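K.L.:
missing the sequence, but the structure's below:
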C-alpha cells in the first residue's frame, strides 16, 4: 500500500509493482495541512479509528470556522497567539492530558512550518516537562488540550494561555480544523504566508550535495561527546543563552525511551540554568517541517546536533548507498543550512556509546 502524491517516484513504483492499493491525496493540500486527507485517514482507518465520526467532528468545526471573527473559536485562537508572538511571547508551549499526548507533535509541525519565516514567527515547544513557574521566561504562552472528565494539566499558576476541552479522541478531528484555521489567522497577524516554506529547500539541497560529496564540509566534523572540547562547547553554548533565545536539540539517533528520558533530563537542566525554552526532535525531520522556523523564524535559535556511530551499515534497497550515509548527509546538510542562516550550532557525536555520550553532555552542565 502506498499513500503519495500522483506522479511521484513512489506512485510510479507502486503502480509498476502492483501494490495492493495506491492512494493519491489532493495535490493542492500541503503536507502539514493533510492530516484529514488520505495521508492521515488511511492509517487511521487501518488502526481502527471511527473515521466517519472523526470527520463529522471536523465538519462541525469547519462550519464554526465560517462564523464572524468575534464568534469564531478558531480565528479567536489564531488572533490571540499571533498577537502574543508579536508582543514577544513567541514560545508557544504545548501540553495535553496523557490520552492526547501524540497531538503536540503534529501541532509542532503545523505551527513551525507555517509561521516561522521572514525573521518572525512562533516557536512551538512540545514534549517539555511542566516546570516551576519561576523557570519560565516572559516569552512563553501556553496552549493546553484536556479530555473531558479527566485530570487537568497541572500548570503552575499565573501562566498565560488557553485551555481547550476535548470530549474524546475523536474530537481531535475538530481540533485539527481549529488549529489549521488558527494558524492561518495568526499568519495574518504576523504578516507571513502560512502556506509556503521558503527555507526548507536549502537543507535538502545541501543534504543532496553531501550525498554526492559536493558539500563544503570543512569544519563540520562533530566533536566526541566525552571530549574536553565538546563538554566545554556545551557549557559555553548554554552559558551564552539569553532572553528570547531557545535551544533546539536535533537528535540524529535511533528513537527510544532511553534516549528520550536522557534528553528530557537535559532539557530540564538547560532551562534551570538559562530560563530559555528547549525543543527536541529526531532527524531528519528538521529538513522539511520544523526546520522552517529554525532557519526562517525568530533569530534566537541555538542548536545542539547529536549524532552517533550506527555500527553496521544497512543498505537502502536498490539505492546504491546505506542508511548511515544518508543520515550523515542529512545531518550535515541541516548543519550547513543552519549556519548559512546565521544560527549558532554545535555538533557532537555520541559514538557507539549513546548513554555514555548523553551522560557526558549532562555532566558538562553540573
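P.N.:
Looks like it came in fine. Bear in mind that the values here come from a model prediction, so they are computed numbers and not experimental data.

K.L.:
use CA for all of it now, contacts and neighbours both
P.N.:
Will do.

K.L.:
show me the strands in this structure, by range?
P.N.:
With DSSP state E applied, the chain shows strands at 2-3, 22-23, 91-96, 123-125, 140-147, 161-166, 223-224, 246-251, 277-282, 301-307, 344-349, listed in chain order.

K.L.:
export these to TSV and append columns for distance to residue 259 and mean neighbour count.
P.N.:
TSV is the format used below for the strands of the chain (distance: least, Cα to Cα, whole Å; neighbours: other Cα atoms under 10 Å):
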stretch	distance to residue 259	mean neighbour count
strand 2-3	30	18
strand 22-23	34	17
strand 91-96	21	24
strand 123-125	18	28
strand 140-147	25	21
strand 161-166	30	15
strand 223-224	17	20
strand 246-251	9	23
strand 277-282	10	22
strand 301-307	11	24
strand 344-349	14	22
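
K.L.:
got those as a markdown table, with distance to residue 365 columns?
P.N.:
Converted to a markdown table, the strands of the chain look like this (distance: least, Cα to Cα, whole Å):
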| stretch | distance to residue 365 |
| --- | --- |
| strand 2-3 | 44 |
| strand 22-23 | 49 |
| strand 91-96 | 23 |
| strand 123-125 | 22 |
| strand 140-147 | 24 |
| strand 161-166 | 31 |
| strand 223-224 | 16 |
| strand 246-251 | 14 |
| strand 277-282 | 15 |
| strand 301-307 | 14 |
| strand 344-349 | 15 |
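
K.L.:
and residue 44, which of these is closest to it?
P.N.:
Judged by Cα to Cα, the one of those that comes nearest to residue 44 is strand 2-3, at 12.7 Å.

K.L.:
next one: that closest one to chain centre, how far?
P.N.:
Taking Cα atoms, centre = their mean, to the nearest Å, the mean C-alpha location of strand 2-3 is offset from the chain mean by 23 Å.

K.L.:
dropping in the other structure now:
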C-alpha cells in the first residue's frame, strides 16, 4: 500500500493510498482558496457569514504557543507555593475541554492527577477521601457556572473546612475574565489564572486550562509550548503543512462520517480528540463521529465506505497497517495540529466548528427535572424513572421506544433487538452514568458490543460525554442507537448549598439526556442497575448470549 508523508517540525502525517485521491482533491480546494494563510491570520470569514461572529472570538488558539508563555511566571509562582506547602496531590474539577487535555498531558508526561469530571457520588467520595491533607484543588470552568464543577468546589470547600483547613490555601481557580467563578475566587482569596477568552473550551489545551493543573502535577509545560511553537511556523503554508493534510483527511471524504481513533500514546489522546471533533462537527445533521478503540485490531471492522481509521503516536510513526491516516509527533504539536485540522474539516463540511448548539439542551433538561423533583411529591417525582419495561435480575429495562422492545422476555432479547436496530450506516453509543473506577467493567461493554455488529460502537462516561459526543448524538446524523446505564446509589453525597445531592444531579443528567434522545425518535434503552456489581455481571452474561 503506497503512502504519502508530510513531515514538519517533528510532526508527521502519513496518508495511505486508500485516501490519497480524496485528500488530494480536498487539498487542491483548500490551497486554491488560501485557507492555510487565512486561518493562520485568524480570518473569521472562513466558515461563512453565519459563523463569522462566533469565529471572530474563537481563534485565539492559533497562536497560543506564543501567547500562553505570558502565563508561565504566574503559574510557576503558584506551583512553588503549593509545593513548599507540601501539597503534592492534585485534583482537577473540570468538564470537557477543562479536564481532558490536562489528563492527557499528565498521563503522558509521568505525573499524577486525579480528575473529577463526574457527578457519581461514589467516585466523588473516593476522591475526597484520598490524601485530603496534601490536596490542592484546581477548579476549572470557562463559563464559571458549570454545574458539575461548581458542585465539586462546594463539596471540597466543606471537606477542607471540616478538616480545619482554609480553602484559600488549597483552591486554585482557572476561568475566563469576568466569569462568576472569577468573582467568587476574588472574594474568597483563591489564586486565579485567567484564560484567553477568545479560545473555546475544546480548543483550550494550550491555555491556562491545560497548563495550570499540569504544572501543579509536575509537568514541564514550557516544553509543551515549545513543541507547539515548532509546528505553528508551518501553519500558514500550503506545502509542508501536516496539519492542513490532516484537516483534508478528516473533512475531505464524501460519506466518511466516522473517524476511528487508535493509539497508545499520548495516553488518553483518543478521548481528547473525540471531544474536539465530535463537539466541533456534530451539528446540522452532519459531522464526524469519533470512535475511540482499544487498538486498531479492536475496531471490530476494517476501514470502509463510511469509516476512516486514524492512528496516532507521540514518539514515532505508528505501525498500524489498517490505518488510512497516521499522525505522529510530540504532544504539544499534536494538540495544535488536531485543533487546526478540526477547524479545516469544519470548513470542508460547511459547518461552524466553534459552536455547540445542542449541548445546552441536556443542561436545560437537567435543571428542569431537578426543579420539578423538588416541587413534586414522592408519587410523581420525575426522577423516579417510571415503571420499567421488565426486570431481569439486578437490571431494570426502560425504553424510549417501547414498541421496538414490546414483548421482549429478558435482557438478552432487549440487547439483541437493540443491536439489530443499528442502521447499516449508523452507530451504537454506550453511555454509562456510573463510577469510572468502581464500575470500570462497564467499559468492557464496548468491545463486546463491537463484536456483535459491523457498525461502530462508542463508549462514554456520563456526564462527561455530554460535553463531547453528546453534541453529535443530538446534532449529528440521525443514525444512532443508544444504550444508557444508570446505577443505584448506596451512599449519596449532598451538594453543599444546593437542594440536591450528587446522586440526584447524576440521575437528572441521565434522564434529561435520555429524554432529549427520545424527543428526537432515537432508539434508546436505559438499563438501571439495582445493584451495580450484580447488574454489570448480569449485563455481561446477557451480552454473551446475543447473536451477531
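P.N.:
The structure has been received and is ready for your questions. This is a predicted model, so every value here is computed, not measured.

K.L.:
tm score of chain vs chain?
P.N.:
Scored against TM-score structural alignment, normalised by the length of the first structure, the superposed chains reach a TM-score of 0.88; 350 aligned residues with a Cα RMSD of 2.4 Å.

K.L.:
nearest to residue 360 of the first structure, of the strands of the first structure?
P.N.:
strand 223-224 (9.8 Å).

K.L.:
give me the neighbour count for the aligned partner of residue 18 of the first structure in the second structure.
P.N.:
Residue 18 of the first structure maps onto residue 189 in the second structure, with residues paired by TM-score structural alignment. As a burial measure, residue 189 of the second structure scores 14 neighbours (other Cα atoms under 10 Å).

K.L.:
sorry, back to before: so which of the strands of the first structure gets nearest residue 66 of the first structure?
P.N.:
Nearest to residue 66 of the first structure, of these and by Cα to Cα, is strand 161-166 at 19.4 Å.

K.L.:
aligned counterpart of residue 427 of the second structure in the first structure, please.
P.N.:
Per TM-score structural alignment, residue 427 of the second structure is aligned with residue 246.

K.L.:
for residue 97 of the first structure, see how far away its match is.
P.N.:
Computed as Cα to Cα, to the nearest Å, the residue 246 of the first structure to residue 97 of the first structure distance reads 25 Å.

K.L.:
cool, and residue 305 of the first structure?
P.N.:
In terms of Cα to Cα, residue 305 of the first structure sits 30 Å off from residue 97 of the first structure.

K.L.:
how about residue 63 of the first structure?
P.N.:
Counting by Cα to Cα - residue 63 of the first structure and residue 97 of the first structure are separated by 26 Å.

K.L.:
do a quick rundown of the strands in the stretch 51-200 of the second structure.
P.N.:
89-93, 114-116, 135-141, 171-175, 192-194 (DSSP state E, counting those that start in this stretch).

K.L.:
mind putting those strands into CSV with distance to residue 55 of the second structure?
P.N.:
Output for the strands of the stretch 51-200 of the second structure, formatted as CSV (distance: least, Cα to Cα, whole Å):
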stretch, distance to residue 55 of the second structure
strand 89-93, 27
strand 114-116, 30
strand 135-141, 20
strand 171-175, 20
strand 192-194, 21
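
K.L.:
nearest to residue 247 of the second structure among those strands would be which one?
P.N.:
That would be strand 135-141 among the strands of the stretch 51-200 of the second structure, by Cα to Cα, at 28.2 Å.

K.L.:
give the aligned equivalent of residue 205 of the second structure in the first structure.
P.N.:
Checking TM-score structural alignment: residue 205 of the second structure goes with residue 35.

K.L.:
surely that match and residue 42 touch.
P.N.:
No - using Cα atoms under 8 Å, residue 35 of the first structure is not in contact with residue 42; the gap is 10.0 Å.

K.L.:
would you map the helices across the stretch 151-300 of the first structure?
P.N.:
Ranges of helices in the stretch 151-300 of the first structure, per DSSP state H, counting those that start in this stretch, are 172-190, 200-211, 228-239, 257-274, 291-296.

K.L.:
most packed of these?
P.N.:
Across the helices of the stretch 151-300 of the first structure, averaging neighbours per residue (mean count of other Cα atoms under 10 Å) puts helix 291-296 on top, at a mean of 27.

K.L.:
average gap between that one and the second structure?
P.N.:
Compared with the second structure after fitting, helix 291-296 of the first structure deviates on average by 0.7 Å (mean Cα distance after the TM-score superposition for the first structure).

K.L.:
helices or strands up against that helix?
P.N.:
Judged by 3 or more Cα pairs under 8 Å, 6 or more residues apart in numbering; DSSP states H and E, helix 291-296 of the first structure is in contact with helix 103-115, helix 200-211, helix 323-340.

K.L.:
which of the ones you listed sits most buried?
P.N.:
It is helix 103-115: most buried of those by mean count of other Cα under 10 Å, with a mean of 23.

K.L.:
neighbours of the closest residue to residue 128 of the second structure other than its chain neighbours, how many?
P.N.:
In space, and not counting its chain neighbours, residue 128 of the second structure is closest to residue 156: 7.0 Å by Cα to Cα, 6 or more residues apart in numbering. Neighbours of residue 156 of the second structure under the rule other Cα under 10 Å: 23.
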